[in-house]
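[1] coordinates only, sequence not included:
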């Protein structure tokens, strides 16, 4: 039986259907979860999708982080369930204290949209183990509040413990400290990143590559990694 991966929809989520589609393409069963519920519907993993939850009022992700469903997501994450936060979902994970630091307005104060080159730093997670250390991938990026910040002590711990999952390559699009594009928790089950892997899962709809236009599928292995990790856990 294929793993069931839940995708939470908050008011203002934009990429929940895209995440469900990516999960289906990767070979799992997507399950729609609603922000006001306490029922995770027996899913095996969870994706917090991109968008502008609650209109980004207060701070991006701050209101979503205290929504009813997040009580269950936080508890599940602490039990070891794989949880992926994409863009606004990364902001929610930070606001929920499942990942450290904060995300602020881009350094240039403008929304940015581009195909972003990333370096894979941490492959010891449920969402990245099908990548290679130091591998460069291209994932679409679109955000206005993607500047990662943390105090010196936190940055030193992230660097020392290998918890930086991805760094921006060639250009830092939003002023993130240490070029941080994504993080993992210590256990490796929770990963958050600003770029959107769900937009690079099917040839014809992804970033351009040297081989062909719109042929990039570097995001697919996020979801395949989780499926393989869950399958291995069951067997």
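    Right, received. Where do you want to start? Just so it is clear, the structure is predicted and the values come from calculations on it, not from any experiment.
[2] C-alpha only now, for contacts and for neighbours.
    Will do.
[3] buried residues in the helix or strand where residue 72 lies?
    According to DSSP states H and E, residue 72 maps onto helix 68-79. By neighbour count on 16 or more other C-alpha atoms under 10 Å, the buried set for helix 68-79 is 69, 70, 73, 74, 76, 77.
[4] And stretch 6-21, end to end?
    Taking C-alpha to C-alpha, to the nearest Å, stretch 6-21 runs 12 Å from one end to the other.
[5] List of residues touching it?
    Stretch 6-21 has contacts (C-alpha atoms under 8 Å, 6 or more residues apart in numbering) with 30-35, 40, 43-55, 64, 198-199.
[6] Take the residues you listed and keep only those in helices.
    Using DSSP state H, no member of those falls in helices.
[7] Any chance of a ChimeraX selection covering the buried ones in those residues?
    This is how ChimeraX selects the buried members of those, with burial counted by 16+ other C-alpha under 10 Å:
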select :30,31,32,33,34,35,40,43,44,45,46,47,48,49,50,51,52,53,54,64,198,199
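[8] picking that back up, could you check how far the helix holding residue 72 is from the centre of its chain?
    Counting by C-alpha atoms, centre = their mean, to the nearest Å, helix 68-79 is centred 16 Å from the centre of its parent chain.
[9] cool, stretch 15-33 as well?
    Worked out by C-alpha atoms, centre = their mean, stretch 15-33 lies 14 Å from the chain centre.
[10] okay, now the one to match up with it:
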């Protein structure tokens, strides 16, 4: 499986993602600059966290127009896996790869903490390796308040597209229905605000991100088995 991690001006979690792929899957992930227009060689594209283009206008609004994101949209259409983390999730919604929008946290504060998540759908290509219903993953965001209208929320629930929810009754950001991560209808694009790449070592406080990366590799291998 060939992996790419996009780099935008303002990305700050790209190296974390590269190291997570190496540490959990023993695979090398290429850092791909935002002006790259061809991602046909990659089976997994990670859109990392940070503040792409300084989050001017709003988070992810400028990054969606980059050559690399246009190539990411094309890659998703051909079936490649796309994982958007934090700012990457924001970019995926702006690019139309995922429904909804990410707004300012309802308390208007940047929140950096370890949070407990409920694995709502453990049968996706991103979660099939999880053996427990609750996991601990860190967050670090000021605009993680996920919003969809009632009609779209019903659609997400009916299609089982809600993958992660904040387990606490009070979400850390005010997200609709405590949503922390969703997939597209096809099931090959996941966006989530928590950082699984920062939960791959006991030194980091949690290893619950490992299963997400292993799920992707297992799913890819199953899809390419002869």
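    On my side now, so go ahead. What you see is a predicted model, and the numbers here were worked out from it, not measured in a lab.
[11] Show me what residue 23 of structure 1 aligns to in structure 2.
    Matched to structure 2 by TM-score structural alignment, residue 23 of structure 1 sits across from residue 21.
[12] tell me the average deviation of the biggest helix by length in structure 1 from structure 2 after fitting.
    In structure 1, assigned by DSSP H, the helix with the most residues is helix 220-234. Once fitted to structure 2, helix 220-234 of structure 1 is off its aligned match by 1.3 Å on average (mean C-alpha distance after the TM-score superposition for structure 1).
[13] what packs against that helix?
    If contacts are counted by 3 or more C-alpha pairs under 8 Å, 6 or more residues apart in numbering; DSSP states H and E, helix 220-234 of structure 1 sits against helix 16-26.
[14] Quick check: the helix it packs on compared with structure 2, mean distance?
    Looks like 0.4 Å for helix 16-26 of structure 1 (mean C-alpha distance after the TM-score superposition for structure 1).
[15] Specify the angle between that helix and helix 220-234 in degrees.
    Interaxial angle of helix 16-26 of structure 1 relative to helix 220-234 (axes from the mean of the first three to the mean of the last three C-alpha atoms, to 10 degrees): 60 degrees.
[16] shouldn't residue 106 of structure 2 be in contact with residue 174?
    Yes: counting by C-alpha atoms under 8 Å, residue 106 of structure 2 touches residue 174, with 5.3 Å between them.
[17] quick one on the thing from earlier: distance to residue 11 of structure 1 for the buried residues of helix 68-79 of structure 1 - can I get that in a markdown table?
    Shown next, in a markdown table, are the buried residues of helix 68-79 of structure 1 (distance: C-alpha to C-alpha, whole Å):
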| residue | distance to residue 11 of structure 1 |
| --- | --- |
| 69 | 13 |
| 70 | 14 |
| 73 | 17 |
| 74 | 19 |
| 76 | 22 |
| 77 | 22 |
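[18] now for those, which pair is the farthest apart?
    Maximum pairwise distance in the buried residues of helix 68-79 of structure 1, criterion C-alpha to C-alpha, is 12.3 Å, between 69 and 77.
[19] circling back to that earlier point, burial measure for the match of residue 23 of structure 1, as a count.
    Number of residues near residue 21 of structure 2 (other C-alpha atoms under 10 Å) recorded here: 24.
[20] Check the gap between it and residue 168 of structure 2 for me.
    Residue 21 of structure 2 sits 29 Å away from residue 168 of structure 2, going by C-alpha to C-alpha.
[21] ok, residue 106 of structure 1 - how many residues close by?
    Neighbours around residue 106 of structure 1, by other C-alpha under 10 Å: 19.
[22] quick one: it from residue 113 of structure 1, how far?
    Residue 106 of structure 1 sits 12 Å away from residue 113 of structure 1, going by C-alpha to C-alpha.
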